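Student: okay, sequence plus prediction incoming.
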Amino acid sequence: MDHSPYEPRADLPEELAELRLLALDLRWSWSHVADALWRRIDEPLWRHTRNPWLILQTVSVRRLAELAGDAGFRSLLRELREEQKAALAGDTWFSQKHGDAGLTPVAYFCMEYGLSEALPLYSGGLGVLAGDHLKTCSELGVPLTAIGLLYQQGYFRQALDAEGNQLAFYPYNDPTLLPATPVRNADGEWLTVSLEFPGRELLLRAWQVQVGRVHLYLLDSNHPLNDAADRGITSELYGGGPELRLQQELVLGVGGWRLLESLGQAPQVCHLNEGHAAFAVLERARAFRHREGTDFATALVATRAGNLFTTHTPVEAGFDRFAPALVRHYLAPWCEQAGLAPDALLALGRANPDDAHEPFNMAWLAIHGSAAVNGVSRLHGRVSRHLFEPLFPRWPTAEVPVGHVTNGVHVPSWDSPESDRLWTAACSKDRWRDELQELEAAISQVSDTELWEMRGRNRQRLVEWIRRRKGYQQPANREAVEILDPNVLTLGFARRFATYKRPNLLLHDPARLAALLGRSEQPVQLVIA
């Protein structure tokens, strides 16, 4: 199947034609060399948007001609393009460790992806983790295809007014300015999939985002043949009420699985990143039933073996729950197709299948439809075993089948230029692609002076950035900004202020905090955002 990209403009000089291929591959989001390339084209726009695709569509013909005649710029472009080709075609960690494993790409479902500021389809940690997961799979060569939603507004942007009150803004995501391209079929038509909603058909357009070796496919309900309300289903991330949330999760799970089938993919493993995506297990079972001629219960057992559920929520209130009547209303057409009674469907989302009043819990559905469940740290795994006890009556809590895989990060996306230079000199550019134990000898050769200077430069950059921020400008705030010192130990706390995120963590041990802050010869400064 051909995935034809938008053509941003026809007047790119031949010497710069490969800028298109670089702009549409989000590998630039973890490359300091790419930062330098796009900054040279339009420094102010790069600083404010970090969006190469936008820069490529707005740069003037005169500036393009200047760059085409700039030998240094052409050399940098060639360097990045050769690096990209080598990264996409070279041997990978996965192929070295597992050879021809015969594994079809894992289907990865998530409600949000934090890949770059240029693609604002995320709100917080879940999306950032998903974005880092895609980048890491690309770097390691793990076969994976990701599914998500293309939001017209995404999550809100925040600002502060003169009194320090938070303001919420919802800027429009113009898809032609995002590093995403329409998915087209062999005839050049925009690929669409459909869902059966009560009394109507919902049409969904498909977009793709290239993240190195990984493709992220995004579904968009803003189709001209949908009615106005349905076009807004993919309007906001985590916006609206329960009905909109249910619609979005049907689009993600049911629509996402149908998109994979339209693309000709047959995943052996389906990874649900949070319960939002749990409807995928139902659609996968329905498709198996249709293909193999089984009943639905058999299909669910057969497909369950290939489903994995990762839970991130540490409190039961964080699970999405829907009123049974709402689920019946929206899933009735699907149940008819699947040969499944609505009551049997509702039972899959309940701890007590006989309680007709119990809400439909998406986490319960994910567990009923998955062979493996994991939390995101050792402690969270223990907490999750307590949360999921209702599904395993009379089981000892320690034996509730929930494991853990500790969250990681895609380090190249987060290290500073100074850090990257130091670690590259010590451990090579590919340092993060093997076992960390192998880095120990190289890291031990870095002197304390080099480490301290690197950390000092990073703190200097942080302090300068904070001083440039505009917002709550009362005198006390201005005084605090003036006394920030780049040479002082800095403790940062930047999290969403939700109860379970422990915003009072700094005060957990008052005596220890007082001891830290009371040493004039060893000052400490706090940055709380």
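Tutor: Received it, and whenever you're ready, just let me know what you need.
Student: make it CA atoms for all contacts and neighbour counts henceforth
Tutor: OK.
Student: in this structure, which residue is most central in space?
Tutor: Nearest residue to the geometric centre of the chain (Cα atoms, centre = their mean): residue 113, 2.2 Å.
Student: ok, the residue nearest to that one when sequence neighbours are not counted - contacts?
Tutor: Spatially, and ignoring its direct neighbours in sequence, residue 113 is nearest to residue 127 (4.1 Å; Cα to Cα, 6 or more residues apart in numbering). By Cα atoms under 8 Å, 6 or more residues apart in numbering, residue 127 lies in contact with 110, 111, 112, 113, 114, 115, 121.
Student: and the fourth one, how far is that from residue 258?
Tutor: From residue 113 across to residue 258, the span is 20 Å (Cα to Cα, to the nearest Å).
Student: now do the helices in the stretch 301-450 of the chain.
Tutor: Counting by DSSP state H, counting those that start in this stretch, residue ranges of the helices within the stretch 301-450 of the chain are 324-338, 342-347, 362-368, 378-387, 417-427, 440-444, 448-468.
Student: okay, pairing it with this:
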Amino acid sequence: MSDKKFNTWQHPYTPNPKYSKRVAYFCMEYAIHQPLKLYAGGLGYLAGSHMRSAYELKQNLIGIGIHWKYGYFNQTSDEFRQMTVQWQARNYNFLEDTGIVVPVYVDRHQIYVKAMYLRPEIFNTVPIYLLTTDIPENDYLAQTITHKLYDGDLAARIAQSIVLGIGGAKVVEALGGADIYHINEGHALPVAFYLYSKYRDLEEVKKRFVFTTHTPERAGNAVHEMWLLEKMSFFNFTPLPEIRKITQVEGDELDYTLTALRMAKIANGVSKIHGEVSRKMWEGNEGICPIISITNAQNKRYWADTDLVKALAVHDDEALLKRKRHLKKRLFETVGDQTGELFDPDVLTIVWARRFAGYKRPDLLIADYERFMALISRKDKPVQIIWAGKPYPLDQHGISTFNHLVRYTQKMPNCAVLTGYELTLSRLLKCGSDVWLNTPRRPQEASGTSGMTAAMNGSINFSILDGWVAEFARHGENAFIIPPVDTSLPLDEQDRIDCQNMYDILENEIIPLYYDHHDKWLEMMKRSMSEVTPYFDSGRMADEYYRLLYEA
């Protein structure tokens, strides 16, 4: 059943003929705007920028996601400033009930999925349809499927994939159908099985199905037992022998990424390095589609500070520096509010902020105790350091690392660990930092887009040479690069070498340049701001998706 108002795609424009093919884009999370808490990290930030640029380019594309009642989680702290997790229900009065309700099966039980509508004019995105099972037609257990993003329960996560993939595909059909079904990461894989159950021909599925992979590590790709997926109705009632035939699975487990690669006509990695890594990861597996590279990007119109951009455009160095100092002071108000510490806007400020995951090494700066203590104890040419980021709420190692950093730096007046790393805080950190530090183990960073938006706001990247940075950075000209380490070495040895190289560059290049040659620092900052766009603006990315993936 559907309201006639919603029985077709509701674009507020006539699509540009270059982008007329009807595309439905499926993603488990979207970072659209601070009030809409439907995201966990980089995957959502990327999807949000894609939806904004698709709107700006007048593309014939819609987003399909999930209306998470409790979002991801609110990251707060207790009386000792140790991280705590808070779940809070939210009602979004700007979402409209489409009247579209579709049935899906979860664990062989029929449940109902309702589509809510985010109008393009609310946040300047293409139309986005957000799915919910939290409706009276369902029993309580079914209602909880769309409560928490990345639920810790395995059966719940599989159910979420079914709702997004099969429920989303049925909503798309209720809206008139699509030419291309694009899944951003493997969560929505049931889309492919829904299409197969409709056409009963893998070649017909491939004509319509494309895939983006974001995970360069095998351990990061979902793998579940076939019997459980069949029991959960993941395959939309296609018999298991037929599923084994089309997916070429002979064992007891199904790999989401490998299966998507076998059912799609084409796929992409999210940077040039990641495309190469992905091809090597999956080479030797029969029946996979071509894997190209479409490097991630972020939406400049949303992320870049307008006054910084204007000052750069008219070559007004005084206005640029004045605005940057103001943005630092604005960030430091948040630091003071959370920690009671007052930072100095004239002091070099380094920020490490992203998802707290082990391979990203948030604690690399403190790995060398003597050099770290010397760094933060400097009276001449001082340094301020800020950390921020959300660990997965069940990742005890990530939470332990976060809490360790809090305890380790709590009495250091020029160090701060902030909670609530969401869109608003992310913007403050990118606008208010001088140096944006990125320390993943190569080659585990698929893209790492936070550095793009930092560069847009006059923060200079200081990074391991991985992901998007390898396509942008020139050491000492628009960024600082920690030289590549031999990845065949033991992890602790890689960490030791990376830490040593990081401190060498920090002590011998970055700090002296900032304090002794500020005119050269300014030129480097301006070069970084100028060179990060247009290539790393998501308009280029959204265009490439149409040309290289959808039209392939």
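Tutor: Nice, I can see it. These numbers were taken from a predicted model, which means no experiment stands behind them.
Student: coming back round to it: which residue lines up with the residue nearest to the centre of structure 1 in structure 2?
Tutor: Under the alignment (TM-score structural alignment), residue 113 of structure 1 maps onto residue 30 of structure 2.
Student: contact partners for that match?
Tutor: Under the criterion of Cα under 8 Å, 6+ apart, the contact list for residue 30 of structure 2 reads 38, 39, 43, 44, 45, 46, 47, 48, 65.
Student: residue 194 of structure 2 and residue 233 touch, don't they?
Tutor: No - in terms of Cα atoms under 8 Å, residue 194 of structure 2 does not count as a neighbour of residue 233; the distance is 10.7 Å.
Student: now the buried members of the contacts of residue 30 of structure 2.
Tutor: Neighbour-count burial within the contacts of residue 30 of structure 2 applies to 38, 39, 43, 44, 45, 46, 47, 48, 65; the criterion is 16 or more other Cα atoms under 10 Å.
Student: any idea how far the aligned partner of the fourth one in structure 1 is from residue 134 of structure 1?
Tutor: In other words, residue 44 of structure 2. Using TM-score structural alignment, the equivalent of residue 44 of structure 2 in structure 1 is residue 127. If you measure residue 127 of structure 1 against residue 134 of structure 1 using Cα to Cα, the figure is 11 Å.
Student: swap in residue 106 of structure 1?
Tutor: Here the distance between residue 106 of structure 1 and residue 134 of structure 1 works out to 11 Å (Cα to Cα).
Student: ok, those two, which is more surrounded?
Tutor: More neighbours surround residue 134 than the other of residue 106 of structure 1 and residue 134, with 26 against 20 (other Cα atoms under 10 Å).
Student: skipping adjacent residues, who's closest to the more buried one in space?
Tutor: Take residue 134 of structure 1 and drop its neighbours on the chain: the residue closest to it by Cα to Cα, 6+ apart is residue 214, 6.6 Å away.
Student: what do you get for residue 204 of structure 1?
Tutor: Leaving aside its sequence neighbours, residue 204 of structure 1 sits nearest to residue 221 (Cα to Cα, 6+ apart; 4.8 Å).
Student: tally up the residues packed near the one you found, please.
Tutor: Per other Cα under 10 Å, the neighbour tally for residue 221 of structure 1 reads 28.
Student: how about residue 152 of structure 2, what's its match in structure 1?
Tutor: If you follow residue 152 of structure 2 across to structure 1 using TM-score structural alignment, you land on residue 240.
Student: got the contact list for its match?
Tutor: Counting by Cα under 8 Å, 6+ apart, residue 240 of structure 1 touches no other residue.
Student: what are the ranges of the helices in the stretch 451-552 of structure 2?
Tutor: Counting by DSSP H, counting those that start in this stretch, the segments of the stretch 451-552 of structure 2 that form helices are 491-505, 511-516, 518-531, 538-544.
Student: tabulate those helices (JSON lines), appending mean neighbour count.
Tutor: Putting the helices of the stretch 451-552 of structure 2 into JSON lines (neighbours: other Cα atoms under 10 Å) gives the following:
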{"stretch": "helix 491-505", "mean neighbour count": "17"}
{"stretch": "helix 511-516", "mean neighbour count": "15"}
{"stretch": "helix 518-531", "mean neighbour count": "18"}
{"stretch": "helix 538-544", "mean neighbour count": "22"}
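Student: so which of those helices is nearest residue 229 of structure 2?
Tutor: helix 538-544 (32.9 Å; Cα to Cα).
Student: give me the stretch of structure 1 that the closest one matches.
Tutor: Alignment of helix 538-544 of structure 2 against structure 1: no match, by TM-score structural alignment.
Student: which residues sit against that helix?
Tutor: 49-50, 53-54, 56-57, 294-300, 534.
Student: of those, closest to residue 456 of structure 2?
Tutor: Of all those, residue 456 of structure 2 sits closest to residue 300, with 7.3 Å by Cα to Cα.
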